[in-house]
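Undergrad: I would like the atomic coordinates for the input below:
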Amino acid sequence: MASKTALVLRATGSQGKGVRDPEEPRALALKDSGAQLFKGTLDNPDSINAAVQGCSALFLNQIPSFTDDAETREASSIVVLAKAAGVKHVVHSTTLPFQYPDFRTRYADNLAGPAIIGKGNVEDLIRESGLMWTIIRPGIFMTNFTTPISNYMHPELAEGKLLEAVDRDTILPLVDPDDIGAFATAAFQDAKRFSGKIVPLASDKLLSVEIGREIERASGKKIEVVFKPANECEEEAKTNLLVAGNRLTVGIDALVDMEEVKAWGIPLTSFREILEKNRDAVMPEQW
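TA: Below you'll find the predicted structure:
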């Protein structure tokens, strides 16, 4: 099998906030593993152009925009530069709700909707780019429940509470960001198998009470799972972006078939495993 060089955008993030300091521990860890680091931003064509030279593959990973079409404009510029540099295959990580054919109208009135719809526009751009493509549609990141991301996504964990704006019987499709990386790697290594494929991805499916139980088990701290009343959730979702995003997760577990995911033959990480692997990041520092 011929070797490939891939440009991984935002490689120092966890499908979330990245770092720009090449001396930061996350960046140094990548460097130690053999990666070549490039400092830049996705809206800077010069930095992208420098990084993509010599690459035959691209992992496209962007921050959503809630206010404008910045994500689409960035992706359009990146695709042009990638094609000019000789990239043949792009793996694009988007989001599980795109499994709904009507996601644009379904989420049009949700406060978090513009970010979802914007990513949908980028997905369309990739499929029409002329490049070989593979699209991964992951569920909810397991890292949302570990620090430092949980400090923002679930700040009440600092008080021993997991506050949820979903129904008690809502099943959440969770994904380890490392599993997204494993699927992307597999797609680059076996382009024939993954070309033109859309992969809905979850690593585990759990109820909120089960998530709380696993956090409690890993941390040794008592966790109370609190469900906001539905009418309160709907009202808060009009002004609170986190609540609005939380509401978007209701029902999306049905969009991913775990047996189909397992059929790809790529090992998956359970929520318990990621908590054990990152035990020092299970609870907020304020606890």
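
Undergrad: Please count neighbours and contacts with C-alpha atoms only from this point.
TA: Fine.

Undergrad: wait, what's in contact with the residue lying closest to residue 282 once chain neighbours are set aside?
TA: Spatial nearest neighbour of residue 282, excluding adjacent residues (C-alpha to C-alpha, 6 or more residues apart in numbering): residue 146 at 4.8 Å. When contacts are counted by C-alpha atoms under 8 Å, 6 or more residues apart in numbering, residue 146 touches 275, 278, 281-284.

Undergrad: what's the distance between residue 146 and residue 162?
TA: 12 Å (C-alpha to C-alpha, to the nearest Å).

Undergrad: what's the answer for residue 255, then?
TA: With C-alpha to C-alpha as the criterion, residue 255 and residue 162 are 24 Å apart.

Undergrad: With residue 246 instead?
TA: 13 Å.

Undergrad: Please apply the same query to residue 137.
TA: 26 Å.

Undergrad: go on, residue 216?
TA: 10 Å.

Undergrad: Spit out the residues that contact those two alike.
TA: residue 223.

Undergrad: Looking only at neighbour counts, state which of those two leads.
TA: residue 162 (21 against 17; other C-alpha atoms under 10 Å).

Undergrad: so what's the residue nearest to residue 268 when sequence neighbours are not counted up against?
TA: Nearest residue to residue 268, sequence neighbours excluded (C-alpha to C-alpha, 6+ apart): residue 203, at 5.3 Å. For residue 203, the contacting residues are 173-176, 179, 258, 268-271, by C-alpha under 8 Å, 6+ apart.

Undergrad: From the residues you listed, list the buried ones, please.
TA: 173-176, 179, 258, 268-271 (16 or more other C-alpha atoms under 10 Å).

Undergrad: Which of these lies at the shortest distance from residue 17?
TA: Of all these, residue 176 has the smallest distance to residue 17: 15.4 Å, by C-alpha to C-alpha.

Undergrad: Drop anything exposed from the contacts of residue 146.
TA: Looks like these have 275, 281-284 buried, using 16+ other C-alpha under 10 Å.

Undergrad: now the other sequence, so there's something to compare against:
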Amino acid sequence: MILVTGATGNVGRHVVAQLAGAGLRVRALVRDPGRADLPEGVEAVKGDLTAPETLAPALTGVESVFLVWPGFSGEAARPVVDLVAAHARRVVYLSANAPAGTPTFHADVERLIRGSGINWTFLRPGGFAANTLGWADQIRTGVVRWPYGQASRSLIHEKDIAAVAVHVLTSAGHNGAAYTLSGPARLTQAEQVAVIGRAVGREVRWEDQEPQEAREALLTAWGDAAFVDGALKAWGRLVDEPEEVTPTVERLIGRPALPFEQWAADHVADFR
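TA: Sure thing, here's the model as predicted:
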């Protein structure tokens, strides 16, 4: 039995679907089983990672766990990691390959997992292609205003992260591995917007926004000044120090990582 947390999220829903499609026993941790819309044969169990006392039924009889931590505090994951280690033999943790200087809770969660005694594998994707969904409203207007148009990232399709997770969950030889994942090529943020525009059949132009103006909006959304400032600094660094491109996806699953153009085509409806 494999337990998938974040089972209705961008990555988790693909992990669930791919595992179920392979005929494996899958249990999905969800807040509301009635609204989860899971593939046939997947067992939905109600639970919440931020309320560890709800997790025991989901972990009973589980061998492996795909773990997505939803909070900004890594230390808060301690009781969840302890429970997973007490019930399961292996955890695959969706971590991050964050740009240098970006505040991240993932290092703390990784540390907790290493110290728990459970067999582990860490997946460290860089920029998620799905994060560009944050521009959807602006894409519809034809103009995207955001800082650092020349910041360059190797964005990864969530389907590729899921495919790697499924491979690791269902094959041997990954214990103690930390895999850095990326898309197949770098694109600047301005180029990403142009790709999305072509996919939706609409000309979309980029306008550089002053970082201070973006900071005010991000403070409203995130509420943590240190996190916002660190993120803006890291994004700015990507102008001169582009995100790395790694061959890990192809090495693990036997096909090249999906290009951003494919991701945009898969998400046309989200931008219309």
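
Undergrad: any idea how far the residue nearest to residue 282 of structure 1 is from residue 114 of structure 1?
TA: Distance from residue 146 of structure 1 to residue 114 of structure 1, by C-alpha to C-alpha: 26 Å.

Undergrad: cool, and residue 145 of structure 1?
TA: 24 Å.

Undergrad: can you check residue 8 of structure 1 too?
TA: For residue 8 of structure 1, the distance to residue 114 of structure 1 - C-alpha to C-alpha - is 25 Å.

Undergrad: again with residue 173 of structure 1
TA: 22 Å.

Undergrad: Using CSV, lay out the buried ones among the contacts of residue 146 of structure 1 together with distance to residue 183 of structure 1 and secondary structure.
TA: Listed next are these as CSV, based on distance: C-alpha to C-alpha, whole Å; DSSP: H, G, I helix; E, B strand; the rest coil:
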residue, distance to residue 183 of structure 1, secondary structure
275, 21, helix
281, 24, helix
282, 25, coil
283, 28, coil
284, 30, coil
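
Undergrad: and those residues as TSV, adding distance to residue 87 of structure 1?
TA: Shown next, in TSV, are these (distance: C-alpha to C-alpha, whole Å):
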residue	distance to residue 87 of structure 1
275	36
281	37
282	39
283	41
284	41
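
Undergrad: What segments of structure 2 are strands?
TA: 2-4, 26-30, 43-46, 64-67, 90-94, 119-125, 143-146, 152-153, 177-181, 187-188, 205-208 (DSSP state E).

Undergrad: corresponding residue for residue 130 of structure 1 in structure 2?
TA: Structural alignment (TM-score structural alignment) places residue 130 of structure 1 against residue 117 in structure 2.

Undergrad: need the contact list for residue 216 of structure 1.
TA: By C-alpha under 8 Å, 6+ apart, the residues touching residue 216 of structure 1 are 222-223.

Undergrad: Give me the distance between the aligned partner of it in structure 2 and residue 21 of structure 2.
TA: Applying TM-score structural alignment, one finds that residue 216 of structure 1 aligns to residue 197 in structure 2. Distance of residue 197 of structure 2 to residue 21 of structure 2, given as C-alpha to C-alpha: 33 Å.

Undergrad: The nearest residue to residue 253 of structure 2 once chain neighbours are set aside: neighbour count?
TA: Among residues not flanking residue 253 of structure 2 along the chain, residue 164 sits closest, at 6.4 Å (C-alpha to C-alpha, 6+ apart). Neighbours of residue 164 of structure 2 under the rule other C-alpha under 10 Å: 21.

Undergrad: Would you mind confirming that residue 164 of structure 2 makes contact with residue 251?
TA: No: between residue 164 of structure 2 and residue 251 there is no contact under C-alpha atoms under 8 Å: 9.8 Å.

Undergrad: what's the burial count for residue 206 of structure 1?
TA: Counted with other C-alpha under 10 Å, residue 206 of structure 1 comes out at 18.

Undergrad: Please give me every residue in contact with it.
TA: 171-174.

Undergrad: Save those residues as CSV, and put in distance to residue 29 of structure 1 too.
TA: Shown next, in CSV, are the contacts of residue 206 of structure 1 (distance: C-alpha to C-alpha, whole Å):
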residue, distance to residue 29 of structure 1
171, 34
172, 31
173, 29
174, 25
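
Undergrad: tell me the two of these that are most distant?
TA: Farthest pair in the contacts of residue 206 of structure 1, by C-alpha to C-alpha: 171 and 174, 9.3 Å.

Undergrad: what is in contact with these two at once?
TA: 205-206.

Undergrad: right, and residue 274 of structure 1 touches residue 175 too?
TA: No: judged on C-alpha under 8 Å, residue 274 of structure 1 makes no contact with residue 175 at a distance of 9.9 Å.

Undergrad: hey, what's in contact with both of those two?
TA: residue 142.

Undergrad: Excluding chain neighbours, what is closest to the residue lying farthest from the centre of structure 2?
TA: Ranked by distance from the centre of structure 2 (C-alpha atoms, centre = their mean), the top residue is residue 203, with 28.3 Å. Distances taken as C-alpha to C-alpha, 6+ apart place residue 197 nearest to residue 203 of structure 2, at 5.4 Å, with adjacent residues excluded.

Undergrad: ok, back up a step: OK, contacts around the match of residue 130 of structure 1?
TA: residue 85.

Undergrad: ok, it to residue 175 of structure 2 distance?
TA: 12 Å.

Undergrad: what is in contact with these two at once?
TA: Joint contacts of residue 117 of structure 2 and residue 175 (C-alpha under 8 Å, 6+ apart) do not exist.
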